[in-house]
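K.L.:
Please find the sequence and the predicted model below.
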Amino acid sequence: MRTTASLRLVTGTRRDDLAESVAHASSQQVRTSLRVGLPEISDDWVNCGRLLSDTAGFATWRAALAEWLYEQYGDAPERTTAGYVMTWYLGVPGYLAALLFHHERRVPSLRPEHLAFHTARPRPHPDSIAALDDRFVCLPDDPAARSREATVVPDEQALAAVLRGRFTAHAARFIEAFAPTVRFGRHTLWAAATDALDDSMLLAGRYGGDEGAGVLDAELLLPARLGPLTSGSTIRPSGTGWTRRRESCCFHYLLAQGKGACSTCPRLLPK
């Protein structure tokens, strides 16, 4: 496992505030743009807290997704639009937190009110994520450990516990808001939350050029089943790299012209 000291040697740059950390983490991947604060023109950004308070936004999001899926595959069942949106939304706090933990050993605020996202067009997935609070949790040797914005914890296990707790709190609020709008049980919703954390950490390592390091961080974050999350990390070797078994289903296989179940689907891979 990487130590904090070795992390500093890898990154090689002193970062004194969260904006610098987010910029560096964003530069280590190509999947989603990350930033601190909203751009000057932000009318098309969605604040997570507001979305969870007014769940009509989920219906609008799913309708836009249904239009795109119809153009690609034909009619999209309700479970498929719900599964996509569930996965995409939980990836907002999960991916931001995983990237900052993996590259910077920092955990930002994951309160819904402190996160926002922008959706792409025509495929309405989150293509940008914004952290709206400057505070973060870090380790004792972090260069900004004595700053006003920092809260220090003693070691990596404690930092992983903070990340897991903050993400779980956000996921609980999402599930409370989203569950009445879909026909999913609580297990399915918490399985999707588990996937968001585990998959995001694997991607952080993969995009950053050290997939194995992402695997180690996923094991640190999800060493075992820690309720309400549904499992420990399910990452496993695959050929010369790594894959994982999803805990939840995105219901892509229900599309009439789709390609069937995903390779990581729990319908295909044994536990």
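P.N.:
Arrived safely, thanks for sending.
K.L.:
drop to CA atoms for contacts and neighbour counts, all remaining ones
P.N.:
Fine.
K.L.:
Distance-wise, check Ala56 relative to Thr181.
P.N.:
Computed as CA to CA, to the nearest Å, the Ala56 to Thr181 distance reads 9 Å.
K.L.:
Just the endpoints, please. Distance across stretch 259-269?
P.N.:
Using CA to CA, the end-to-end distance of stretch 259-269 comes out at 17 Å.
K.L.:
nope, stretch 128-145 is what I meant
P.N.:
By CA to CA, the extent of stretch 128-145 from end to end equals 27 Å.
K.L.:
Also stretch 221-230?
P.N.:
13 Å.
K.L.:
Buried residues in that stretch, which are they?
P.N.:
Neighbour-count burial for stretch 221-230, counted by 16 or more other CA atoms under 10 Å, picks out Leu221, Leu222, Leu229, Thr230.
K.L.:
Let me have these in TSV, extended by secondary structure and distance to Gly205.
P.N.:
Formatted as TSV, the buried residues of stretch 221-230 follow (DSSP: H, G, I helix; E, B strand; the rest coil; distance: CA to CA, whole Å):
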residue	secondary structure	distance to Gly205
Leu221	helix	14
Leu222	coil	15
Leu229	coil	22
Thr230	coil	22
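K.L.:
any idea what sits nearest Pro237, other than its immediate chain neighbours?
P.N.:
Closest residue to Pro237 apart from its sequence neighbours, by CA to CA, 6 or more residues apart in numbering: Thr243 at 6.2 Å.
K.L.:
ok, now Arg35?
P.N.:
Ala130 is the one closest to Arg35 (CA to CA, 6+ apart), at 4.9 Å.
K.L.:
secondary structure class for the one you found?
P.N.:
Here Ala130 takes the strand state, with states given by DSSP: H, G, I helix; E, B strand; the rest coil.
K.L.:
mind checking how far it is from Ser147?
P.N.:
Here Ala130 is placed at a distance of 21 Å from Ser147 (CA to CA).
K.L.:
structure B:
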Amino acid sequence: MPDTRSIRPGAVDLLGGTYRRLAARCPSLRAELTTAQGPGDTPGRDWAAMAGLEHHRDRLIAGEAARILAGHDRAPREHVAASRLLHHYLWTVCLLVSGPWYLERRVPRIRPEDLWIDPADGGLALRPGAFACLPDDPAAGLPGARVLAGEDELRAELRAAVADHVTPVLAAFQGPLKRGPRALWGMVTDDLVSGIWYLGRMLGEEEAAVAAATALLPGDTPPFPGAAAFRTLPGTEGRQHLTRTRLGCCLYYAVRPAESCLTCPRTGDAERVRRLELPVP
């Protein structure tokens, strides 16, 4: 038997550990690691490979429509189900890219052939791959790690990793959603910012996460059509609340008409403050 103490782990192994730490901090992240080997191998019996999205899209949208009907007693129109599914997918994938960057300054490249989706519940399964990192990262010399010069280059790599992954996904969903490219890329921008913001809140460092998202998306970074654009809302008794307004609508209001998202363009500042200051149950 070989002496495993002399075998150095590859970048892929380290990224798996990063994802486990990310999942432990983010209870809303519905993703798991898998050792599935390719499109012919799946994490579960009915899982759909993202590499074959064009063959699975309609089945995935139908699965989302069934979940909305079961959970909200409301049968959604196709474009609503497609929007809700895409929003969930984008938020998850963006966090799977931005989470390792925020936690450990590592930016993974997620290939379609390394990702699967469960039509039954919309959960994702990921096979970790290689990533980019900074010169002082302990993983910099390992196989599968690509070293970049500095923080600006790492942020550019993060934007590129997200854009390259979601471009074919947006093309596949554009028809059912009935939205143009700018609106779809606005969804990507919103979900990329939202994931970083959420992770910061889970870590108890919201302001640091907002600063990181602002540096990542300052504006004028195509194909992302807008900036993180956080602002501060004055609350009651001297309180201050961080907020932003989404570039587009994820159509949650079409599922729960009385409960638009807190950052929805439809939600005014007074309502935001009221909801932000409600007692925590």
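P.N.:
Arrived safely, thanks for sending. Because the structure is a prediction, the values reported are computed rather than measured.
K.L.:
ok so, going back, in terms of distance to Thr4 of the first structure, which of the buried residues of stretch 221-230 of the first structure ranks first?
P.N.:
Using CA to CA, Leu221 comes nearest to Thr4 of the first structure of these, at 15.4 Å.
K.L.:
Give the equivalent position in the second structure for that closest one.
P.N.:
Residue pairing (TM-score structural alignment): Leu221 of the first structure is matched to Leu216 of the second structure.
K.L.:
ok, that match touching Arg155?
P.N.:
Yes: in this structure, Leu216 of the second structure is within contact of Arg155 by CA atoms under 8 Å, at 5.8 Å.
K.L.:
how many neighbours does the alignment partner in the second structure of Ser200 of the first structure have?
P.N.:
Using TM-score structural alignment, the partner of Ser200 of the first structure in the second structure is Gly195. For Gly195 of the second structure, the count of nearby residues is 25 (other CA atoms under 10 Å).
K.L.:
name the element the closest residue in space to Gly195 of the second structure that isn't next to it in sequence belongs to?
P.N.:
Nearest in space to Gly195 of the second structure, with sequence neighbours left out and distances taken as CA to CA, 6+ apart, is Leu95 at 5.2 Å. Element membership for Leu95 of the second structure (DSSP states H and E) is helix 78-104.
K.L.:
Tell me which other helices or strands that helix touches.
P.N.:
The elements that helix 78-104 of the second structure packs onto, with contact taken as 3 or more CA pairs under 8 Å, 6 or more residues apart in numbering; DSSP states H and E, are helix 11-25, helix 53-72, strand 107-108, helix 151-177, helix 181-203.
K.L.:
again, 7 Å this time
P.N.:
Under the contact definition 3 or more CA pairs under 7 Å, 6 or more residues apart in numbering; DSSP states H and E, helix 78-104 of the second structure sits against helix 53-72, strand 107-108, helix 151-177, helix 181-203.
K.L.:
Just say which of these is most tucked in.
P.N.:
Of all those, strand 107-108 carries the top mean neighbour count, a mean of 28, counting by mean count of other CA atoms under 10 Å.
K.L.:
That strand vs the first structure - mean distance after superposition?
P.N.:
Taken over the aligned residues, the distance from strand 107-108 of the second structure to the first structure averages 1.0 Å (mean CA distance after the TM-score superposition for the first structure).
K.L.:
State the distance from the nearest residue to His125 of the first structure once chain neighbours are set aside to Leu222 of the first structure.
P.N.:
Using CA to CA, 6+ apart and skipping residues adjacent in sequence, the residue nearest His125 of the first structure is Thr119, 5.1 Å away. Noted for Thr119 of the first structure: a distance of 29 Å to Leu222 of the first structure, by CA to CA.
K.L.:
List the contacts of stretch 53-69 of the second structure.
P.N.:
Ala48, Arg74, Ala75, Pro76, Ala81, Ala82, Leu85, Pro119, Ala120, Ala172 (CA atoms under 7 Å, 6 or more residues apart in numbering).
K.L.:
quick one, what contacts the residue of the first structure sitting at the aligned position of the last one?
P.N.:
Right, Ala172 of the second structure. Alignment note (TM-score structural alignment): Ala172 of the second structure maps to Ala177 of the first structure. Applying CA under 7 Å, 6+ apart to Ala177 of the first structure gives the contacts Leu52, Thr55.
K.L.:
try Ala116 of the first structure
P.N.:
Trp45, Val46, Asn47, Cys48, Ile129, Ala130, Ala131.
K.L.:
chain center to stretch 110-122 of the first structure, what's the gap?
P.N.:
11 Å (CA atoms, centre = their mean, to the nearest Å).
K.L.:
ditto for stretch 24-42 of the second structure
P.N.:
With CA atoms, centre = their mean, you get 14 Å for stretch 24-42 of the second structure.
K.L.:
re earlier: closest to Ala169 of the first structure among the contacts of Ala116 of the first structure?
P.N.:
Ala169 of the first structure has its nearest neighbour among the contacts of Ala116 of the first structure in Cys48, at 13.1 Å by CA to CA.
K.L.:
Please pull up the equivalent of that closest one in the second structure.
P.N.:
Residue correspondence to the second structure (TM-score structural alignment): Cys48 of the first structure is matched to Met50.
K.L.:
For its match, which non-adjacent residue is spatially closest?
P.N.:
Nearest one to Met50 of the second structure, counting by CA to CA, 6+ apart, is Pro112 at 5.1 Å.
K.L.:
now swap in Gly83 of the first structure and tell me
P.N.:
Of all residues not flanking Gly83 of the first structure in the chain, Cys250 sits nearest, at 4.4 Å (CA to CA, 6+ apart).
K.L.:
That neighbour against Ala82, yeah?
P.N.:
No: counting by CA atoms under 7 Å, Cys250 of the first structure stays clear of Ala82, with 8.1 Å between them.
K.L.:
Thanks a lot, see you next time.
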